[in-house]
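S.K.: Next comes the sequence, and after it the predicted model I'd like to discuss.
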Amino acid sequence: MGQQINLPTTRTQCIGAYLARPAGKPKGGIVVIQEIFGVNAHMRSVVDRFAEHGYTAIAPAFFDHLESGVELGYDRAGYAKGKQLITELGLDRALEDVASAAEAISSAGRIGTVGYCWGGTVALLSALRLGLPSVSYYGARNLPFLHEVPKAPVMFHFGEKDPNIPPEMVAKHREAMPQMDVFTYPADHGFNRDVGAQYHPASAQLAMQRTLAFFEQHLADA
């Protein structure tokens, strides 16, 4: 369904991106923000799924700033390499790329973001600093930013069995942003990723329903 494109960024370098368009007039646009594993087959399938639901969706390949075409596996080596790359990339440059991707699909209408794991924190920052309505899935790096005042709505999804995000960490989201929806599920970290042991179909389906309702509310034409 989708296609690879070149995405101009605010810096001199273009990066790749995976873009998918809906069959009819788009309901809006969604920037899909990857986990630490790059824009791999799973992330492309997420982009395709949002396009099937009526949105123009794009996943920028942030790691192209560092290495071209990074697609990592979910083994120990993949985790280690992904963590190295996100550390080297930094959140500020990722946020610049989100803004570039949002601009690239601006003809679709209002733009939001959805992010997973590391991308969940980038999605939070997209709401805080870019004013894009955003959905953050299990962002374990959110806490340092919860004091910032959101410029747009944000929805949070967490797994109750996630060892990286204990209940007290989830509670801090509710305390800092009582006006935002914070949902938990009887699942582990990465419960939306349908290519591994952490996948929890019932939780993934419910979270997707809530995510789509969020975008229907916040990206619909005024």
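M.R.: Everything's here; your move. Numbering: from 1, shown residues only.
S.K.: When you work out contacts or count neighbours from here on, use the C-alpha atoms and nothing else.
M.R.: Will do.
S.K.: neighbours around Thr9, how many?
M.R.: The number of residues packed near Thr9 is 18, by other CA atoms under 10 Å.
S.K.: residues in contact with it?
M.R.: Counting by CA atoms under 8 Å, 6 or more residues apart in numbering, Thr9 touches Ile15, Glu96, Asp97, Ser100.
S.K.: The first one: neighbouring residues, count only.
M.R.: Applying other CA under 10 Å, we find 21 residues neighbouring Ile15.
S.K.: Just to be sure, it is in a helix?
M.R.: No: using DSSP: H, G, I helix; E, B strand; the rest coil, the secondary structure at Ile15 is strand, not a helix.
S.K.: One more to weigh against that first structure:
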Amino acid sequence: MSQRISIDTADGSFAAYLATPDPANARGSAIVVIQEIFGINADMRETCDNFARDGFVAICPDLYWRLEPNVELTDKTKEEWDKAFALLNAFNVDKGVEDIATTIAHTRKLPGVTGGVGTVGFCLGGLLAYLTATRTDTDSAVSYYGVNLDKFLGEAGKIKSPLLMHIAEEDEFVPAEARAKIIEALKDNKHVEIHTYPGCQHAFARNNGIHYVDAAAKAANARTLKAFEAM
């Protein structure tokens, strides 16, 4: 079952998409799904629905609410890309992490959530998922092709929960030098597990995305599921 809910903060309220599992299949744990630069679109809702089918409570908060509520874009047109990049450039990462921390706290109190609460993010969300491992009480974090993550490697020493990272080896939004820097900084961290995907571009796991790679997406998603099963 899915529904739109509202989460309150000291600065106001924001919406979130909530998908809940069949009670017969429920695990008791939950996942906060962190959006790409396109807002809560069909891809994010499908991702939440898939986690719910696997027995997790899944919730995707509207992190653009301070700029423009209810953004829903795709990767199919130049106009949508232009708007997505404008929102990304205006986005406050620190406030975004605060809103995710608020979402985690809210999720822990939801009916049926008796176990861990993890985070998973894609693109912009991949960066934010990494930061949840350094700044929040998430029980497990998964980062898919995070952008600008190399700028926050100084926080790596604060990682206190398991962090799984999926890195595309041909990511056009993360230069090879930045990818190498990320891997070098994190490869010996006992909390971090890194997987790279040869021949894959950015967003290789985006549902119905223009760069979707079926085998790589399935491999990454299986590793993600395993990580959350261990919460």
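M.R.: Cool, the structure landed. What you are looking at is a predicted structure, and each value in this text was computed from that prediction instead of being measured.
S.K.: TM-score for the pair, please.
M.R.: Aligned and superposed, the two chains score 0.92 in TM-score terms (TM-score structural alignment, normalised by the length of structure 1); 217 aligned residues with a CA RMSD of 1.5 Å.
S.K.: quick revisit: can you list which of the contacts of Thr9 of structure 1 are found in strands?
M.R.: Mapping the contacts of Thr9 of structure 1 onto strands (DSSP state E) picks out Ile15.
S.K.: Now restrict the contacts of Thr9 of structure 1 to buried residues only.
M.R.: Among those, those classed as buried by 16 or more other CA atoms under 10 Å are Ile15, Glu96, Asp97, Ser100.
S.K.: What about those residues, which are in helices?
M.R.: Per DSSP state H, helices hold the following members of the buried ones among the contacts of Thr9 of structure 1: Glu96, Asp97, Ser100.
S.K.: Quick check: the gap between the counterpart of the second one in structure 2 and Asp11 of structure 2.
M.R.: It stands for Asp97 of structure 1. Under the alignment (TM-score structural alignment), Asp97 of structure 1 maps onto Asp99 of structure 2. Here the criterion is CA to CA, to the nearest Å. By it, Asp99 of structure 2 lies 10 Å from Asp11 of structure 2.
S.K.: Just checking the distance from stretch 28-43 of structure 1 to the centre of its chain.
M.R.: Distance of stretch 28-43 of structure 1 from its chain centroid, counting by CA atoms, centre = their mean, to the nearest Å, is 6 Å.
S.K.: For structure 1, just list every one of the strands.
M.R.: 3-8, 14-20, 29-33, 56-60, 111-116, 134-137, 154-159, 182-185.
S.K.: end to end, how far does stretch 176-186 of structure 1 reach?
M.R.: End-to-end distance of stretch 176-186 of structure 1 (CA to CA): 23 Å.
S.K.: I'd like the contacts of Thr9 of structure 1 written out as JSON lines, with distance to Leu66 of structure 1 added.
M.R.: Output for those, formatted as JSON lines (distance: CA to CA, whole Å):
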{"residue": "Ile15", "distance to Leu66 of structure 1": "10"}
{"residue": "Glu96", "distance to Leu66 of structure 1": "15"}
{"residue": "Asp97", "distance to Leu66 of structure 1": "13"}
{"residue": "Ser100", "distance to Leu66 of structure 1": "17"}
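S.K.: Closest one of the contacts of Thr9 of structure 1 to Glu175 of structure 1?
M.R.: Glu96 (28.3 Å; CA to CA).
S.K.: still on that earlier bit, and the strands of structure 1: which comes nearest Ala41 of structure 1?
M.R.: strand 14-20 (10.4 Å).
S.K.: Alright, calling it a day.
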